[in-house]
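**Student:** Mind folding the following:
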Amino acid sequence: METLDQPTVALKTDYLCPERVKVLGRCTAAYAEVLTPSALAFVAALHRHFEARRRELLQRRVQRRAEFAAGRLPDFLAETKQLRESDWKVAELPTDLLDRRVEITGPTERKMIINALNSGAKVFMADCEDSLAPTWDNVVQGQINLRDAVRRTISLETPAKTYRLNERTATLMVRPRGWHLPEKHVLVDGEEVSGALFDFGLYFFHNAHELVARGTGPYFYLPKLESYLEARLWNEVFEFAQWELKIPKGTIKATVLIETLPAAFETNEILWELRQHSAGLNCGRWDYIFSYIKTLGARPQYRLPDRSQVTMTVPNMAAYVRLVIDTCHRRGVHAMGGMAAQIPIKDNPADNAIALDKVHNDKVREATLGHDGTWVAHPALVPVALEVFDKLMPQPNQIDKPRSEQPLPSAAELLQAPEGTITEDGMRQNIDVALRYLGAWIGGNGCVPLYNLMEDAATAEISRVQLWQWLHTPETELADGRAITPELYRELLQDVVDKLRREVGEDTYQEYYRSAVHLLDRLVTADQCADFLTLPAYEVLA
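**Tutor:** Got it, this is the predicted structure:
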């Protein structure tokens, strides 16, 4: 991500920072405009009010993981059965969130923000999470870019082109980091602040009043939730933030990504907790597959085949989609579809046509099932997705469409592993993609084009947990009958590394990819499946 040249200024904690707040990252004149004493005081207040509860909920995740490892399976909660069966709806949506037929996503890089807002999509989700490598410069420059975008002063001069906003732009939403990620460059009372509260706090503090004055509002996507209690915490954060800045309750709207297996069993409960602030749910398909493996572990009956075979039409994924759509429409709110990660293949028109046809067919599936909108990763895909939803959903959304007469999915349907095979090519692809993404991420880039797809951290997560599962599940074999052993994995790893090393050159390999190789190997061969690769990777990030 770009960093605008600014003179570095001394960061005096007794002047620029409130009491017991310390900023460890560098401060330029531009950074100081968003890292103001009042903004840092607001972040500190969020930390002091909610950090203890955040840590309790993270510990609860650990306890649930241990229960799942011991044989317990995720299921619908008995204690909230009455809530699921009751009739209620979330609060009314603002006008600019009624039609979300196509949303584009990408990191908070300046050029990306301008192009995405100008893309013709209805919504742009500016991502502080999976598509952003959270270097200090990326994080703070992203906040500067968002501030300028809200005020419509954002621009970028390059030798080839000047980038400015069109008169009509997409509605802006922001995805902060998940509850699990810290921001190591800011300390409050000697503790690292939550990345989620830092991202949310700075954006909300600087922009909430401006957004409301412009006829929109502070809108968010919430990632990686694993329970309704984590949604409750976000709701409490929203209420506190609105009270502190004297903004009416319910002004904040948030869409929750259902991208963990435990959260799929608590969709009604999550909407209930956020009912004054809810803008619906989203099918975060790649992270959902990652969470499926992480939750169910090395039990043979839940072993997944090659990632290319785990499509949205296999039974467990289809059940997950059906559950999200039914839950949202019953509660009067949007059910958003998944990501089309394809990017244009400019040097091969035939392959490009095939890729666009895949996107078209996937969006037809989503619109036909009842989704109220969908995601794309590149501006070139916006017209493709718009054409499908304009034809199949001429109204702003499908919330009022009669619900399916199919019974809601059972726990068994959500847990059923799809059939398929594991191949050497599948293993190689997982190793290769994980290493290429991790190397780019360590280099500061979290949104990486790989093999004509725009990949983010979820892709690397799926890749490494599949390798872990195949290596640790008893009697796992390739389709050709060979056992998947540490020796086979290491042989394929060495082949991939040798090829990558020749391709990127020795200097680049040593600077970025050497660490990626060691990290991936450690995660894949560990006895326990690590929660997130971004946690140990963050330790080597600037």
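**Student:** switch to C-alpha atoms for all contacts and neighbour counts from now on
**Tutor:** OK.
**Student:** so who does the residue positioned nearest the centre of the chain touch?
**Tutor:** Centroid-nearest residue in the chain: Asp130, 4.8 Å away (criterion: CA atoms, centre = their mean). For Asp130, the contacting residues are Arg177, Gly446, Asp456, Ala457, Ala458, taking CA atoms under 8 Å, 6 or more residues apart in numbering as the criterion.
**Student:** where's Glu491 relative to Leu58, distance?
**Tutor:** Counting by CA to CA, to the nearest Å, the separation of Glu491 from Leu58 is 36 Å.
**Student:** and this one, so I can compare the two:
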Amino acid sequence: MDLQAQQTSSQFSFNPAITDQESDVLTDEALAFLHKLASRFAHRVPELLAAREARQAQFDAGDIPDFLPQTASIREDAWSIRGIPADLQDRRLEITGPPERKMVINALNANVKVFMADFEDSFSPVWGPVLQGQRNLTDAIARTISYNNPATGKHYALGDDPAVLICRVRGLHLKEKHVLLDGKPIPGALFDFALYFFRNHKALLENGSGPYFYLPKLQAHQEAAWWNDVFCFAEDELGLSRGTIKATVLIETLPAVFEMDEILFNLKDHIVALNCGRWDYIFSYIKTFRNHPDRVLPDRQVVTMEKPFLNAYSRLLVRTCHRRGAMAMGGMAAFIPSKDPEKNAWVLDKITTDKSLEAKNGHDGTWVAHPGLADTAKSVFDAALGDRKNQLDVTREHDAPITAKELTEPCEGDRTEEGMRHNIRVAVQYIEAWISGNGCVPIYGLMEDAATAEISRASIWQWIKHEKALSNGKTVTADFFRACLEEEMAVLQEEIGEDVFNRGKYVQAASMMEQLTTSDELADFLTLSGYELLD
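**Tutor:** Here you go, the predicted model:
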């Protein structure tokens, strides 16, 4: 494949070489566009990641996150975003999941307004499925997608009124090791964005929609400015008007909650909403305060949106977004339906309580992970919205100012041995699935993704570091964790059966869990080491 005509000073290569079977996705034209983007923007990503590390070093030394004095004028001045397209003004319910073919069809057919096709937390970026995911989304946009289940013979096809499609690209920390620029892997985010945008922008616009994206894991407004530059360059390169690309940014890191105005401002031509990425936000709270013994979280199961620091985050996001004309999306309900009627009633009650809190706070919509919960979650927002499409009229302008102290407040709750052992089994099962190529896994009644697994392992790491006592009086040490890990592996083997255990990568996953949890330094993301094990 000859890209010499497009190459300037940088060299583009592929490891392994592109095959004929991959060239339908990796066309000369798409790769030329990707090459231009990567040549122009990839070198800035290490600088942004280095800035994250420098900031974390300050938190490790005792600093507490706060609003930035140097950007006070952005927070205080009157301005608003460019606007929201018609098909994104009603987002009362969104469903998320990886771009697997059957899942794409089921999600687009669900009783939801938006489907977020996810190349990030619910996806394991094995090279083949990455490319197949792009094919699936292109087929969905063309309304030609279908799937025949070889086991059951069941046929899946797209309905007449599919949900609006949004693509979530990988975070800036993740690389695409199969595409090299001057011998170095390019950012996975650029790969995902470039292919989806280049391949689909015309058809999306012809359908009355557009190239819409979710941006994950941002930690600072400089990262938003980088994305804005990428969007502007892409629009100019393909002759599109400014603001054609629209983005929703997940506020799922603790540093980012203090820069929401600045993130909106730097993306104001392209942004339409912020989203409460609650699970990664909890993980980020642990990571940010990893050296702070007074801010160690309790059991993951009790860290709910009713906790003061999380409720403050939700209300501040609503107030900030609505003041600027942007929508404020609620977070994920990770529950999945149960076949047991009594347990399912409990699940639906939890969903109703959770979504009622979000609707009351003023959110414009929310997320579910399973189509079976769509009706319950949507009914809450249907009742709250009435004949409105959103809650942009809920300004919360008369609220007392939300302070840094509220947003960083320590969280009350027990640390239990039962909770720790549960976290071990969840994290090992998720890591095993991820390194086997599956990033979205039902475990113990919840749809687990990378974010929830990150909480499980990081929480234990923090308990070990600060030698926290459990509710039964036992102290959490590395040796105690290792003993629990060995015992829970035996429990897990009994739960899933010896055959499944032996066929899987559970021993490898347990080893990875042990290394992540007992290392001197808290690893930024488990997916970074896991990615090295993927094809």
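**Student:** Fetch the TM-score of the aligned pair.
**Tutor:** After superposition, the two chains reach a TM-score (TM-score structural alignment, normalised by the length of the second structure) of 0.96; 528 aligned residues with a CA RMSD of 1.6 Å.
**Student:** which ones among the contacts of Asp130 of the first structure are found in helices?
**Tutor:** Using DSSP state H, the members of those that fall in helices are Ala457, Ala458.
**Student:** Please convert the contacts of Asp130 of the first structure to a markdown table, extending it with distance to Tyr538 of the first structure and neighbour count.
**Tutor:** Rendered in a markdown table, the data for the contacts of Asp130 of the first structure read as follows (distance: CA to CA, whole Å; neighbours: other CA atoms under 10 Å):
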| residue | distance to Tyr538 of the first structure | neighbour count |
| --- | --- | --- |
| Arg177 | 13 | 26 |
| Gly446 | 12 | 27 |
| Asp456 | 15 | 26 |
| Ala457 | 12 | 25 |
| Ala458 | 15 | 22 |
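**Student:** Can you lay out the contacts of Asp130 of the first structure as TSV showing distance to Trp375 of the first structure?
**Tutor:** As requested, the contacts of Asp130 of the first structure are exported to TSV (distance: CA to CA, whole Å):
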residue	distance to Trp375 of the first structure
Arg177	19
Gly446	18
Asp456	14
Ala457	16
Ala458	15
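**Student:** Ala319 of the first structure: which of the contacts of Asp130 of the first structure is nearest?
**Tutor:** Checking those against Ala319 of the first structure by CA to CA gives Ala458 as the nearest, at 20.7 Å.
**Student:** and the alignment partner in the second structure of that closest one, what does it touch?
**Tutor:** When the structures are aligned by TM-score structural alignment, the residue of the second structure matched to Ala458 of the first structure is Ala451. By CA under 8 Å, 6+ apart, the residues touching Ala451 of the second structure are Asp121, Trp279, Asp280, Phe283.
**Student:** repeat for Ile154 of the first structure
**Tutor:** Ile154 of the first structure sits next to Arg110, Ile114, Asn145, Asp148, Arg164, Leu165 when contact means CA under 8 Å, 6+ apart.
**Student:** mind listing the helices for the stretch 401-542 of the first structure?
**Tutor:** For the stretch 401-542 of the first structure, the helices defined by DSSP state H, counting those that start in this stretch cover 411-415, 424-442, 457-472, 486-504, 506-508, 514-525, 534-538.
**Student:** Which positions in the second structure sit opposite the last one in the alignment?
**Tutor:** What that stands for is helix 534-538 of the first structure. Taking TM-score structural alignment as the measure, the second structure aligns residues 527-531 with helix 534-538 of the first structure.
**Student:** Kindly report the same for the first one.
**Tutor:** Counting by TM-score structural alignment, helix 411-415 of the first structure falls onto residues 404-408 of the second structure.
**Student:** quick one: buried residues of that stretch?
**Tutor:** For stretch 404-408 of the second structure, the buried set under the neighbour-count rule, 16 or more other CA atoms under 10 Å, comprises Ala404, Leu407, Thr408.
**Student:** Map Lys307 of the second structure onto the first structure.
**Tutor:** Under the alignment defined by TM-score structural alignment, Lys307 of the second structure corresponds to Val314 in the first structure.
**Student:** what number of residues lie near Ala52 of the first structure?
**Tutor:** Ala52 of the first structure has 10 neighbours, counted by other CA atoms under 10 Å.
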